[in-house]
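sequence and predicted structure below; questions after.
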Amino acid sequence: MQDSQKEIAKLRAEIAEHDRLYYREAQPKVDDQAYDRLKEQLAQLEAANPEFDFGESPTQSVGDDRLEAFESYRHRMPMLSLDNTYSSEELIEFGKRLEKRFPGQTLKYLVEPKIDGVAVSLTYENGKFIRAVSRGNGTEGDDITQNVKHIDGLPETISDAPEILEVRGEIYMRHGEFERINAARESAGESLYANPRNLAAGTIKLLDPSVARARKLNIVLYGVGACEPDNFFTHQAGIQERLKEWHFPVLEKYWLADGIQTAWESIEELDALRRKFTYPTDGAVVKLDDFTLQREAGFTAKAPRWAIAYKFEAERAETLLKEISLQIGRTGAVTPVAILEPVQLAGTTVSRATLHNEDEISRKDIRPGDTVVVQKAGEIIPQVLSVNLDKRPEKSEPFHFGAHLKELGIEAERDPGQAVWRIVNNNDPVRQQRALQHFASRACMDIDNLGNAVIEQLVSRQLAKTPADLYQLQENDLLELDKFAEKSANNLIKALEASKGCELWQLVHGLGIPHVGKQSAKDLEAHFGSLDAIMQADEETLEEVDGVGSIMAQSIHAWFSNENNRAEIERLRSIGLNFTTKCQAPASGPLSGKTIVLTGALPNLTRDQATDLIEKAGGRTSSSVSKKTDYLLAGEASGSKYAKAEKLGVPIINEADFLALTD
């Protein structure tokens, strides 16, 4: 009994960690099938030991994707999960249970592709799009309206609509866009995203809408939640037709099946077609078509009894792992990649697979020369699942990451408390190339005519090692490069000169400080106002910045404490790069020195437009309410920020009040 209690506690903790990684970090470490097996194992143990009370079981949870940085909004009708199966027998049994419940009736089922994306609920009031909310914990989710608004094909208004309508579907990323983003990251020496679903989930929760817009997301709608009047729809198939009439992006194909056996035949047909779809699919959803029967069948705590998800088995293949290659990123991070004997998998030839990090290699005991099992379950980048030990060569030896680095002459150390190895030698040419590529990229200093091929030549000819070296280049230096003439050399020198006036956040981002991305750089600029102030800040002061946690604060402080980095900063200062914010509040502005937090959807202004007005009036925006907040600008569907402002006594204003203040 004690062993069972320990095993239940262990499984619950393990599932909780996987939930955190999947729903909040968008970086799962196990595939869906392995996760489902853990939940099934826990459910069986809990059923066999009902005397143990651990509180609510994760087997009855839909997860929780909510983040503190977002407003919460309560769904009018809960967004539940679905029971799922990998077995045709269990699918048929699901149908038989419903036949027993509704004897003598021919049950019709709607069979839909199961999109491997991020669940979303869109609210329309009197035909007008009001907000977009993530699934969250099923009861309430994050308001992600600002990022969803930019998805192509989403109607702002719909005609002949019910008074209240929650339209539900999935946000996803197409294979081509995913490959485009990863190709850019690979050329910059950055780690690759594992699959479109994870990247879509991370993108939709970005705090900076401009970054979300740069990553093209798509949406497909297929269902409804709350609807007033509640008899507007009578059948599931009717929803599909009406969504199409309203010009929503809808499913490419669905099936209306008489009986569960016909539904299974539809799933087999879907399996043969699904690779031609523009969105990633990992299964099929089978629903009773009739809403009256749905209501009679009812719900469990987490899922409807009238629907089930059938998941396709992950596609796997065995192949030879020829070698473990190392990829170096902009910050010197070393990422291992499996070089494989090419093998056909999910319709493509696979020759590389991610190995993530040293701990992943050790946990799976992956060695060069092994025959490995590779999986590609809706994933663009394959992953090495396991090793076929029966085929392991007799003289095989464990792969030692640190020793391999030394053999290659790479000076690297493992980051304390992390699984990342990072090059410590700033003179490593590959690291220099990656750092300069990042510095010159559009997301940083945006230097035209300074592409990867040019940077590779500059480093190999020892014309540039650091960002400051770029600004010392002369026309004669550039004329030594391949495919460079006088005009192209002049253009690059002009672009370098123009970049000296870039925004402060662009420089902070371009420096390549570990853990500091574009939004973090903007937050640092807004809080400190100058590079010198950021450099002088201790860890405690850095943690006062919205969005900067302890790990990032440690990284920033350590980077600026490094003598070589400080010397580089002084070189950039002497060259004339901009070290101060260009957003200083004008003394005469009506909001001079004021901090405003925005929340909810404003009647006429977008968030970007409101922010622009605040900055022009001399104020600044912040993402969180505190005692330092001067005003909360609140629109419709204001959530936790509104409550916090009331609690702290922060003045709450509407759009009209705000416009009067800025006039």
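Perfect, thanks for sending it.

when you work out contacts or count neighbours from here on, use the C-alpha atoms and nothing else.
OK.

could you work out the end-to-end span of stretch 468-487 for me?
Stretch 468-487 has an end-to-end distance of 23 Å (CA to CA, to the nearest Å).

typo on my end, it should be stretch 633-653
5 Å.

burial check on Glu7, number of neighbours?
15 (other CA atoms under 10 Å).

after the one helix or strand it maps to, which helix or strand is next?
Applying DSSP states H and E as the criterion places Glu7 in helix 2-19. With elements assigned by DSSP H and E, the helix or strand that comes after helix 2-19 is helix 32-48.

which strands and helices sit next to the helix holding Glu7?
If you count contacts as 3 or more CA pairs under 8 Å, 6 or more residues apart in numbering; DSSP states H and E, helix 2-19 packs onto helix 32-48.

use this one as the comparison:
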Amino acid sequence: MTESIKQTIEQLSKEIERHNHAYYVMDAPTVPDAEYDRLMRQLQQLEQQHPELRLPNSPSTRVGGQALEKFSQITHRVPMLSLDNAMSGDEFISFYERVSGLLGDEAITFCCEPKLDGLAVSLIYEAGQLVSAATRGDGTTGENITENVRTIKAIPLVLHGEDYPEVLEVRGEVFMPTAGFDAFNERAQSKGEKTFANPRNAAAGSLRQLDSKITATRPLSFYAYSLGVVENECAPLPVSHYQQLQTLKGWGLPVSPEIKLVTGQQNVIAYFDDILSRRPQLPYEIDGVVNKVDSIASQKQLGFVARAPRWAIASKFPAQEEITELEEVEFQVGRTGAMGVTLPQTVSNRTSHNTMSEVVAR
């Protein structure tokens, strides 16, 4: 009897994880929400009746665990470095020419992707099991947010396949999609609770909850963007950054669908302009594009400078400016003592929104 229940729990866990993978990684849901909820309830009921049979990385752990008194610290075995920024087209061209000069190659292939406006995290898998998660922190030491990360359905608790390394560090961005952010703020406002100013603050605030049950209620997602520590590989990893990300996807980790291989300076600029033009339609907030030399051998050849790699740069979007000239303001005090403000009917607004091509042309 016990063995039969154990098998049922294992089968339900695998089935739920398959559905999570289909929904969050492949963007191809395999069952309606009602069926997913039914499977989850069945699993939770069996685990409540037989807690000794609950798997260490059961999908049910995504609802959150015991609240922490404070976060412990995790030291990154490989520092989580920041990227240098290109604030204009000219700065990107200077970067490109510097890299091409060092590599002796004028037509460099880059792995380009949107720069998500979220929170960078490190995930450690051992024998395919998620064992820890940490924030970037100061690059050397970050906060232990393992229990909170376990509640994010886009992050697999167990890797897919069998050819992953014994130890695998995955780095990526936790973010809150704009639709989830808007819905969360609407609910909070209707209850008179605190709202967040933007999706980045919402993601960061959600990950830093001492009670993971609160994090579990937040609509967080995740995209992987690089590897950190890798030990005891079952098979050699690809020598292309882009192909490494595709390998991560095969192991169940979501990557941005906008990632693209781009060769040559003008094509990288065209990618930037294309993403900038589609920025309002993307389902998440971004503030630029990240360009990484695709060849891992070239990355090693270029190395690092200070706290940033020589082989990557973040091309930041032009600031979206809204300048208002306030000409006058009137204050009124009501019968209850409440202060009222009347703004003028006419204000002066100015916005600036240039593509990289337009900036370079100037």
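Structure received. Just so it is clear, the model here is predicted, and its values are computed rather than measured.

could I get the TM-score for this pair?
Overlay of the two chains. TM-score (TM-score structural alignment, normalised by the length of structure 2): 0.69; 276 aligned residues with a CA RMSD of 3.0 Å.

Ser122 of structure 2 - nearest residue in space that isn't next to it in sequence?
Arg171 (4.6 Å; CA to CA, 6 or more residues apart in numbering).

and that neighbour, what's its match in structure 1?
If you follow Arg171 of structure 2 across to structure 1 using TM-score structural alignment, you land on Arg168.

how about Glu231 of structure 2?
Under TM-score structural alignment, Glu231 of structure 2 pairs with Glu228 in structure 1.

contact partners for the nearest residue to its match once chain neighbours are set aside?
Spatial nearest neighbour of Glu228 of structure 1, chain neighbours left out: Ile164 (5.0 Å); criterion: CA to CA, 6+ apart. Counting by CA atoms under 8 Å, 6 or more residues apart in numbering, Ile164 of structure 1 makes contact with 123-127, 226-229.

and which of those residues is nearest to Leu42 of structure 1?
Comparing the contacts of Ile164 of structure 1 against Leu42 of structure 1 with CA to CA places Ala226 closest, at 32.6 Å.

from Glu245 of structure 1, how far off is that closest one?
Taking CA to CA, one finds Ala226 of structure 1 at 19 Å from Glu245 of structure 1.

so these two - more neighbours on which side?
Under the criterion of other CA under 10 Å, the comparison of Ala226 of structure 1 against Glu245 puts Ala226 first, with 18 against 11.

and the more buried one, what is it in contact with?
By CA under 8 Å, 6+ apart, the neighbours of Ala226 of structure 1 are 76-77, 164-166.

if you set the cut-off to 6 Å instead, what comes out?
Residues in contact with Ala226 of structure 1 (CA atoms under 6 Å, 6 or more residues apart in numbering) are 76-77, 165-166.

what's Phe248 of structure 1 aligned with over in structure 2?
Checking TM-score structural alignment: Phe248 of structure 1 goes with Leu253.

quick check, Val131 of structure 2 in a helix?
No. Assessed with DSSP: H, G, I helix; E, B strand; the rest coil, Val131 of structure 2 is strand; it does not lie in a helix.

all helices of the stretch 1-150 of structure 2, in order?
Taking DSSP state H, counting those that start in this stretch, the helices of the stretch 1-150 of structure 2 run over residues 2-24, 33-49, 89-103, 146-149.

now the second one: which residue numbers in structure 1?
Think helix 33-49 of structure 2. Going by TM-score structural alignment: helix 33-49 of structure 2 matches no residues.

can you give me the buried ones in that helix?
Under the neighbour-count criterion of 16 or more other CA atoms under 10 Å, helix 33-49 of structure 2 has 39-40, 43-44, 46-47 buried.

can you tell me how far Asp138 of structure 2 sits from Glu169 of structure 2?
In terms of CA to CA, Asp138 of structure 2 sits 18 Å off from Glu169 of structure 2.

so which of those two has more stuff around it?
Remark: of Asp138 of structure 2 and Glu169, Glu169 carries more neighbours, 22 against 14, as counted by other CA under 10 Å.

surely that one touches Gly228?
Yes. When contacts are counted by CA atoms under 6 Å, Glu169 of structure 2 is listed as touching Gly228 (4.9 Å).

about what we covered before: now for the helices of the stretch 1-150 of structure 2, which one comes closest to Gln281 of structure 2?
helix 2-24 (19.0 Å).

ok, the closest residue to Arg74 of structure 1 other than its chain neighbours - how many residues close by?
Counting by CA to CA, 6+ apart, Glu140 is the residue found nearest to Arg74 of structure 1 once chain neighbours are left out, at 4.0 Å. The tally of other residues near Glu140 of structure 1 (other CA under 10 Å) stands at 21.

which part of structure 2 lines up with the helix or strand Glu296 of structure 1 falls within?
Per DSSP H and E, Glu296 of structure 1 falls inside helix 291-297. Counting by TM-score structural alignment, helix 291-297 of structure 1 pairs with residues 296-302 of structure 2.

mean deviation of the matching stretch from structure 1?
Here the mean offset of stretch 296-302 of structure 2 against structure 1 after fitting is 0.7 Å, by mean CA distance after the TM-score superposition for structure 1.

pull out the buried positions in that stretch.
Those would be 296, 298-299, 302, for stretch 296-302 of structure 2 by 16+ other CA under 10 Å.

distance to Ala308 of structure 2 for those residues - can I get that in TSV?
Formatted as TSV, those follow (distance: CA to CA, whole Å):
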residue	distance to Ala308 of structure 2
Ile296	16
Ser298	15
Gln299	12
Leu302	11
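
closest to Ser132 of structure 2 among those?
Ile296 (26.0 Å).

what residues does that closest one make contact with?
239-240.

tell me the secondary structure at Gly223 of structure 1.
strand.

please name the nearest non-neighbouring residue to it.
Arg168 (5.0 Å).

so stretch 312-319 of structure 2 aligns onto which residues of structure 1?
So stretch 312-319 of structure 2 sits over residues 307-314 in structure 1, by TM-score structural alignment.

so what touches the matching stretch?
Residues contacting stretch 307-314 of structure 1 (CA under 6 Å, 6+ apart): 82-86, 282-287, 377.
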